[in-house]
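Engineer: Fold the stuff below for me.
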Amino acid sequence: MTIPQTRNFGLPFMNLIRLKGIPILQQLHLEEQLLRTSSDNWCIMNDGTKDPTIVMGISGKPAELLEIDLVLRDQIPVIRRFTGGGTVIVDHNTVFVTFICNTDAVAGLQPYPRPIMSWSSLLYSRVFEGRGDFQLRENDYVFGNRKFGGNAQSITKTRWIHHTSFLWDYEVRNMAYLRLPKRIPEYRLARDHLEFICCLKDYIPRSVFLDQTVDALRTQFSVRSEQLDAFEATSNTKFVPSTRLLTRQELEEAAFGSHAQTTLSQSLSL
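Structural biologist: Predicted coordinates:
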């Protein structure tokens, strides 16, 4: 779908790039480059990603968050991204929406995690109006008490990024790669993954969700569409992203350390 160029006088510009199925690593590299090197506001939408991939936050520890033996056996790629937040497995059933903004882009918005999260939830309230009990619960988007959207952020001196992985649907077998993290939201109440999450597909058509997100953006920004290849052609900035794939050796070392710790704990309990 072609997004018409719009100019709402008095509103800041936001560039919109709509993608379909590009690898999540490429998307994260693009986001990090735009955060670090651009002075414009951006919205990046990626409708699914090609292969199942695990994405961890910048401080995530594989031994604590992943069933590493299964990940290694099935050769699931693991990415450490440049933002905080939790761990998620993404694939063609995941829809991604990212906002990258200057700190003065939204009038009155303080550039701190909670205000940014609150602003984004109000934006999505427009999208989901009349489509279920949408709420922001701690750092998650939920319908009722079941999560369908996980968020991560990074804030610099003059800019911030807020990106969301929306669970359109999921493969039950993929949840086996993820461990229950040590720090969990209070509202989770020790529920396992399948009891804790729900699917966006049960509430809104996929294309409608994306289009209505753009419509919600137009209430606060003058939205203009951009093509990824056009951006890459005009970008002369040499940029080395910090987001990267973990190597098999790193995962094997994490698995070895995890097994050693388990063995030590068992020995001490005897």
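Engineer: hey, let's count contacts and neighbours off CA atoms from now on
Structural biologist: Will do.
Engineer: Return the set of buried residues in the helix or strand encompassing residue 256.
Structural biologist: Secondary structure from DSSP states H and E places residue 256 in helix 248-269. By neighbour count with 16 or more other CA atoms under 10 Å, helix 248-269 contains the buried residues 251, 252, 254, 255, 258.
Engineer: mind checking how far residue 257 is from residue 132?
Structural biologist: With distances taken as CA to CA, to the nearest Å, residue 257 is found 44 Å from residue 132.
Engineer: got it, and residue 59?
Structural biologist: Using CA to CA, residue 59 is found at 33 Å from residue 132.
Engineer: Buried residues in stretch 49-60, which are they?
Structural biologist: For stretch 49-60, by 16+ other CA under 10 Å, it's 49, 50, 52, 53, 54, 55, 56, 57, 58, 60.
Engineer: let's see this one next to it:
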Amino acid sequence: MTMLRQATKVGLPFMNLVRFKGLPILEQLHLEEKLLRTSSDNWCIVNDGTNAPAIVMGISGKPSELIEIGPVLRDHVPVIKRFSGGGTVIVDSGTIFVTLICNKDVVPGVQPYPRSIMSWSGLLYSEVFQGIDGFQLRENDYVFGDHKFGGNAQSIIKSRWIHHTSFLWDYDSRNMAYLKLPARAPKYRSARNHAEFVCRMKEYMPRSIFIERTMKALESHFSVKPVNLDAVVGSHSSGYVHSTRLLSKHELKDAVTTLLESRALSG
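Structural biologist: So this is what the prediction gives:
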């Protein structure tokens, strides 16, 4: 069996695998951005939960349109603007993160365009959720039926791309109140609030089984090599300035002021 598995891996592209448990999401995003822009290898990062709740926005997101700034400031919830596109999420210890960073020609048939990458990732995760009714890729979300449990974001540069996903294995319903209903939302959402729109992956699959199946699915496409954190940080830390950052309280307060001024002018 071992010889057969080794034989089937001949010719598969290499992928480094880094696994964490509870890594702060800001540190994870900084690492991902470094690896995307400074490495020439393929990477998978799996982070089983983050250490504390945080809101993560896409690169073009506007706080005044996407989050309830008053409660966020009152409760000292960190707000992060990441380097990739996509929507706004709140993450915590119940979120499982899976990130794929690849050279543009590494996966046969996948072009460095959002739709092509998304379609391939949907096939990859269909292997993970095989046997579970209702799983599908729907308008760039992973869903069971019409309930979202996985949100995706991407960034594509000249020769490489990143596709990262936050899976809602579990969540605190109270945290969803920090997020506004976005003006741009998938049609299948049908203006549902967060509580009606999302679901918990734990109702469909144990946490450890999900990670195990994800690793197995990756091994169908790559020759996966585990790598420790020290090796990753040590070889990709010099002279890089990341764009992912924590928004300051001053920026959030300014967003409220701008919103109020805009309403006053339009009123």
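Engineer: Show me where the stretch 51-200 of the first structure has its strands.
Structural biologist: Ranges of strands in the stretch 51-200 of the first structure, per DSSP state E, counting those that start in this stretch, are 53-56, 78-80, 88-90, 94-102, 134-137, 140-143, 146-155, 159-167.
Engineer: Redo these as JSON lines? Include distance to residue 17 of the first structure.
Structural biologist: JSON lines is the format used below for the strands of the stretch 51-200 of the first structure (distance: least, CA to CA, whole Å):
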{"stretch": "strand 53-56", "distance to residue 17 of the first structure": "21"}
{"stretch": "strand 78-80", "distance to residue 17 of the first structure": "22"}
{"stretch": "strand 88-90", "distance to residue 17 of the first structure": "20"}
{"stretch": "strand 94-102", "distance to residue 17 of the first structure": "10"}
{"stretch": "strand 134-137", "distance to residue 17 of the first structure": "25"}
{"stretch": "strand 140-143", "distance to residue 17 of the first structure": "23"}
{"stretch": "strand 146-155", "distance to residue 17 of the first structure": "19"}
{"stretch": "strand 159-167", "distance to residue 17 of the first structure": "14"}
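Engineer: for the ones you listed, which one sits closest to residue 186 of the first structure?
Structural biologist: With distances scored as CA to CA, the stretch of these nearest to residue 186 of the first structure is strand 134-137 (9.3 Å).
Engineer: hmm, who's touching that closest one?
Structural biologist: Applying CA atoms under 8 Å, 6 or more residues apart in numbering, the contact partners of strand 134-137 of the first structure are 118, 121, 125, 128, 141, 142, 143, 144, 145, 187.
Engineer: Can you flag the buried ones in these?
Structural biologist: Burial by neighbour count, judged by 16+ other CA under 10 Å, picks out 121, 125, 128, 141, 142, 143, 145 from the contacts of strand 134-137 of the first structure.
Engineer: Just put those in TSV and tack on distance to residue 162 of the first structure.
Structural biologist: Supplementary listing: these in TSV, determined by distance: CA to CA, whole Å:
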residue	distance to residue 162 of the first structure
121	11
125	16
128	19
141	13
142	17
143	20
145	22
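Engineer: closest to residue 21 of the first structure among those residues?
Structural biologist: residue 141 (22.6 Å).
Engineer: The closest one touches residue 164, doesn't it?
Structural biologist: No - judged on CA atoms under 8 Å, residue 141 of the first structure makes no contact with residue 164 at a distance of 9.1 Å.
Engineer: Skipping its backbone neighbours, what lies nearest residue 164 of the second structure in space?
Structural biologist: Closest residue to residue 164 of the second structure apart from its sequence neighbours, by CA to CA, 6 or more residues apart in numbering: residue 99 at 4.1 Å.
Engineer: Look up how far residue 5 of the second structure lies from the one you found.
Structural biologist: 24 Å.
Engineer: ok, back up a step: restricted to helices, list the contacts of strand 134-137 of the first structure.
Structural biologist: Of those, the ones assigned to helices by DSSP state H are 118, 121, 125.
Engineer: got a list of what the last one touches?
Structural biologist: Okay, so that is residue 125 of the first structure. Residue 125 of the first structure neighbours (CA under 8 Å, 6+ apart): 134, 135.
Engineer: What does it correspond to in the second structure?
Structural biologist: With TM-score structural alignment as the criterion, the equivalent of residue 125 of the first structure in the second structure is residue 126.
Engineer: what about that match, distance to residue 211 of the second structure?
Structural biologist: Residue 126 of the second structure sits at a distance of 14 Å from residue 211 of the second structure (criterion: CA to CA).
Engineer: same deal with residue 103 of the second structure?
Structural biologist: Residue 103 of the second structure sits 23 Å away from residue 211 of the second structure, going by CA to CA.
Engineer: same deal with residue 177 of the second structure?
Structural biologist: 28 Å.
Engineer: ditto for residue 100 of the second structure
Structural biologist: On the measure of CA to CA, residue 100 of the second structure and residue 211 of the second structure end up 14 Å apart.
Engineer: Between those two, which has more neighbouring residues?
Structural biologist: Counted by other CA atoms under 10 Å, residue 100 of the second structure and residue 211 do not tie: residue 100 has more neighbours, with 22 against 18.
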